[in-house]
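K.L.:
Turn this into a structure:
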Amino acid sequence: MSSEQSFKIMRDGSITTPKGFKACGLHCGIKKSMRYDIGSIVCEVPANAAAVYTLNKIQAAPIGVTKNSLQVEGKLQAVVANSGNANACTGKQGNQDALTMRSETAKLLGLPEHHVAVASTGVIGECLPMEKVIEGIKKLPESISDGGGNDFGQSILTTDLTEKNICVEVEVNGKKAYISGAAKGSGMIHPNMATMLGFITTDVNIEHTQLQSLLNEVTDESFNMITVDGDTSTNDMVLVMASGLVDNVTLDPSHPDWFAFKAAFQHVAEILAKEIARDGEGATKLVEVEVVGAETDEDARKAVKTIIGSSLVKSAIFGADANWGRIIAAVGRADIPVDPDTIDIRLGKIEMMVQSTPIPFDEHQAEFYLKKANEIHIHVNLNIGNGYAKGWGCDLTYEYVRINAAYRT
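P.N.:
Next up is the predicted model:
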């Protein structure tokens, strides 16, 4: 591990790498295809847990059930998740179905109901086929294993093209500890959570309140800094479970290894967020926007979100059109303080504007960059303060329209 990076990326790690965790994924029949559509993460012990949820005022039934579970002790020992059906806007039946998923999972695993979280993702407005779901839940105990992390990752996918997994090793109190994550998300993605589910496991010993505080802080700089299409879903949730089985002293900001752990945790969240943006429905490019020189970090975040969420900016990137006018127009409508005479804009290494004055640049070079690079970087300096933020999105393509024009068919 270098002094610059206090953690090590584990290429073969998964959500089950931290001590005490097992997982599984299988097909129960929610999806018409034979793709996995139900899965579970299980911890050997009650794990200190934390979660953040969608800010959409219309929230799916599993959100309320998981909130209820965490409010009892701040601990969880299992998560049951399904894809293919969001169990959102399904009324009293939907609430009962989410409770049934929790109670059946708890019964089969021999756990208190409040130690089980529930997550769902998929089509809104359709009730779950509960006979199939219950049959799937009955198969979970025999399917859960140390090697089930990848199967779980598959079980939560909807329109995703790829699984999203990350695992890092960090030293705490002289012992190796691990932080792992699995996520899904491709469309209906916008800051303040999105149609995304994120699950993070770790074996460090960290209290519920400290874990919740850390998750809140990190989410604002990772999951809440991505957008695909400007839509905030009804089902978004990021859930963290800490088993404490690495047997280190309780970790908090006063511990000398806190900042190494926090950096590793931040990396896991950021990688998952970027992979969601990269896998945006129909996307061909990951787009990273960096704004510096704002009055405050919050202003910089607003500018990033406005740029990365602009349909005109996203369309220009897809079309390999270096149209910086769309970028500065997005900055101007971000509802933050700006000086119209001090803005710098750069596309990759190509300067396009300095002190709000257009700079001649090679159009062919810019077009080549936009066509050939897998990751597009937009840098904006407002030159009025020290505020900084970075966020991620993707281009807007014909394929995005095709996918969402026929989502239910």
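K.L.:
Please make it C-alpha for all contacts and neighbour counts, starting now.
P.N.:
Fine.
K.L.:
which residues of this protein fall in helices?
P.N.:
In the chain, the helices defined using DSSP state H lie at 61-73, 91-109, 130-143, 149-155, 208-221, 258-278, 297-309, 311-318, 324-332, 363-372, 398-405.
K.L.:
For the nearest residue to residue 137 once chain neighbours are set aside, give its distance to residue 82.
P.N.:
For residue 137, ignoring the flanking residues on the chain, the nearest one in space by Cα to Cα, 6 or more residues apart in numbering is residue 105 at 6.3 Å. Distance, residue 105 to residue 82, by Cα to Cα, to the nearest Å: 12 Å.
K.L.:
still on that earlier bit, mind putting the helices of the chain into CSV with mean neighbour count and distance to residue 241?
P.N.:
Putting those into CSV (neighbours: other Cα atoms under 10 Å; distance: least, Cα to Cα, whole Å) gives the following:
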stretch, mean neighbour count, distance to residue 241
helix 61-73, 19, 11
helix 91-109, 18, 17
helix 130-143, 16, 19
helix 149-155, 25, 15
helix 208-221, 17, 9
helix 258-278, 22, 12
helix 297-309, 25, 28
helix 311-318, 21, 36
helix 324-332, 19, 38
helix 363-372, 15, 40
helix 398-405, 13, 33
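K.L.:
Pipe the ones you listed into CSV and attach distance to residue 352 per row.
P.N.:
Output for these, formatted as CSV (distance: least, Cα to Cα, whole Å):
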stretch, distance to residue 352
helix 61-73, 45
helix 91-109, 52
helix 130-143, 54
helix 149-155, 41
helix 208-221, 27
helix 258-278, 25
helix 297-309, 16
helix 311-318, 15
helix 324-332, 7
helix 363-372, 10
helix 398-405, 27
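K.L.:
Next, the second sequence, to be compared with the first:
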Amino acid sequence: MAEFDYDLFVIGAGSGGVRASRIAASHGAKVAVAEEYRVGGTCVIRGCVPKKLLVYASQFAEELHDTAKLGWTLGEKSFDWAALRDFVASDVDRLERAYGSTLANNKVEHFAERATVTGPNTVRLASGREISAKYILVAVGAWPVMPDFPGNELAITSNEVFHLGSFPKRVVIQGAGYIALEFAGIFNALGAQVTVVNRSDKILRGYEEALTERLLPIMRARGIEFRFNSPIESLVKQADGSICVNTKGFLPLEADCVLVATGRRPKTDGLGLENAGITLGASGEVPVDDYNATSCPSIYAVGDVTNRVQLTPVAIREGHAFADTVFGGMPRTIAYDHIPSAAFTQPPIAGVGLTEAQAREAGYEVKIYTSDFRPMKNMFAARAERGFYKLVVDASSDKVLGVHMIGPDAPEILQAVAIAVKAGLTKADFDATVALHPSMAEELVLMR
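P.N.:
All right, here's what the predicted structure looks like:
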């Protein structure tokens, strides 16, 4: 008889867990995965995929206002939140089925229930079944943080925002990270009155300041109100069903929906890792080495639960590298530099490599190149919003250390630019590239 029930047991069927399961199975491992909610994880079920669909819908609302300049005459227009919500939900269902098919096609056994760790090589399902595995992979992701204040049960997080029964006319959002500001743009463009409240006076920490300094006045000009240094102190349900929002230093607000987006924490509560001698980090994260191994030789972890970089493509690569290392005889690690990132705000921002502040802090003497322009697409809009691109260059080697952009389609353009930055190309290489005209992307090779 086999010593273990499975070669690999994966807890969590998100992007990282599914990729690890599939690759391990392709290497000949007998694999099972447990998922207590839905296959697909945060990104597919309640994160980047449904959110991006809402972004597209809200951008279309914006473009409708510009149709007259495009030569179109339209009839009466109206917005149906339920139709959009249900379409997004149907696409999530489609993707969940696709992820489930991926597991089935690779002969990965799927347990639709919670699993907890009971020892270095054992897990217990919610049904009570005990299962043994030579290796256990923890890929349970992260969960929204809800601050502790009176009435916080009246607020929702990004988990629930996709399922609102009706469209809220007044929305208060706490937080100023990418999730908060993306939803601020979505609700604003779809017609809601939006107020963003934040405990500090900064937005999008970690992004290039030249971009965030551009974004804030644009969002304000679009009608989004910001209250800085003013976190929520309490929420009170009113007789008419609305919510009274009390924030520090300001008069109360009335809202139909309060969304809290103040960060995400690894979802390790009650997971039982202490039963395998694993001590969690300060934020509940699972500490791992470069090969995704924990302090217990038979247990590994990938994705948001490690709190390294909370991005879906990173979790996928970590899961793949884990499977190749443990089951494929091909030890691999992941490089965490030059990871492109974007905030699908309106307008969107995107960046790869070092910001100017990061480069100077790292000891580089830098040259800065910028392009400040009005995108051709914006000529049809009443708003005079400008695009802005910035290159951070090492003065001694001419190597491009970072590229940062705000403007229409910035994330789509940045993906190709990230290849150049990752490859270590120089400013001279950018200059030697012929421009693609007319395009916004050509600004990247025209800076002098």
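K.L.:
Please work out the TM-score for the two chains.
P.N.:
The TM-score (TM-score structural alignment, normalised by the length of the first structure) is 0.24; 169 aligned residues with a Cα RMSD of 7.4 Å.
K.L.:
ok, the residue nearest to residue 137 of the first structure - contacts?
P.N.:
Under the criterion of Cα atoms under 8 Å, 6 or more residues apart in numbering, the contact partners of residue 105 of the first structure comprise 80, 116, 137-138.
K.L.:
rewinding a little: nearest to residue 200 of the first structure, out of the helices of the first structure?
P.N.:
Proximity to residue 200 of the first structure, assessed across these by Cα to Cα, is greatest for helix 258-278 (8.2 Å).
K.L.:
Summarise which helices and strands the closest one is packed against.
P.N.:
Under the contact criterion of 3 or more Cα pairs under 8 Å, 6 or more residues apart in numbering; DSSP states H and E, helix 258-278 of the first structure touches strand 7-9, strand 164-172, strand 175-184, helix 208-221, strand 286-294, strand 387-394.
K.L.:
returning to that earlier point: which one of the helices of the first structure lies closest to residue 288 of the first structure?
P.N.:
Going by Cα to Cα, the one of the helices of the first structure nearest residue 288 of the first structure is helix 297-309, 7.9 Å.
K.L.:
between the closest one and helix 208-221, how many degrees?
P.N.:
Counting by axes from the mean of the first three to the mean of the last three Cα atoms, to 10 degrees, helix 297-309 of the first structure lies at 50 degrees to helix 208-221.
K.L.:
so what does helix 297-309 of the first structure touch, helix or strand wise?
P.N.:
Using 3+ Cα pairs under 8 Å, 6+ apart, helix 297-309 of the first structure sits against strand 286-294, helix 324-332, strand 387-394.
K.L.:
Which other helices and strands does the second one contact?
P.N.:
Spelled out, it's helix 324-332 of the first structure. helix 297-309, helix 311-318.
K.L.:
Report all helices and strands that the shortest one contacts.
P.N.:
In this structure, helix 311-318 of the first structure packs against helix 324-332, with contacts taken as 3+ Cα pairs under 8 Å, 6+ apart.
K.L.:
now the angle between helix 61-73 and the lengthiest strand in the first structure, please.
P.N.:
In the first structure, assigned by DSSP state E, the strand with the most residues is strand 38-53. Between the axes of strand 38-53 of the first structure and helix 61-73, defined by the same axes, to 10 degrees, the angle is 70 degrees.
K.L.:
What residues of strand 38-53 of the first structure count as buried?
P.N.:
38-43, 45-53 (16 or more other Cα atoms under 10 Å).
K.L.:
Tell me which of the helices and strands packed on helix 258-278 of the first structure lies nearest to residue 311 of the first structure.
P.N.:
Comparison of those against residue 311 of the first structure by Cα to Cα identifies strand 387-394 as nearest, at 10.2 Å.
K.L.:
Quick one: list the elements packing against that closest one.
P.N.:
Counting by 3+ Cα pairs under 8 Å, 6+ apart, strand 387-394 of the first structure packs on helix 208-221, helix 258-278, strand 286-294, helix 297-309.
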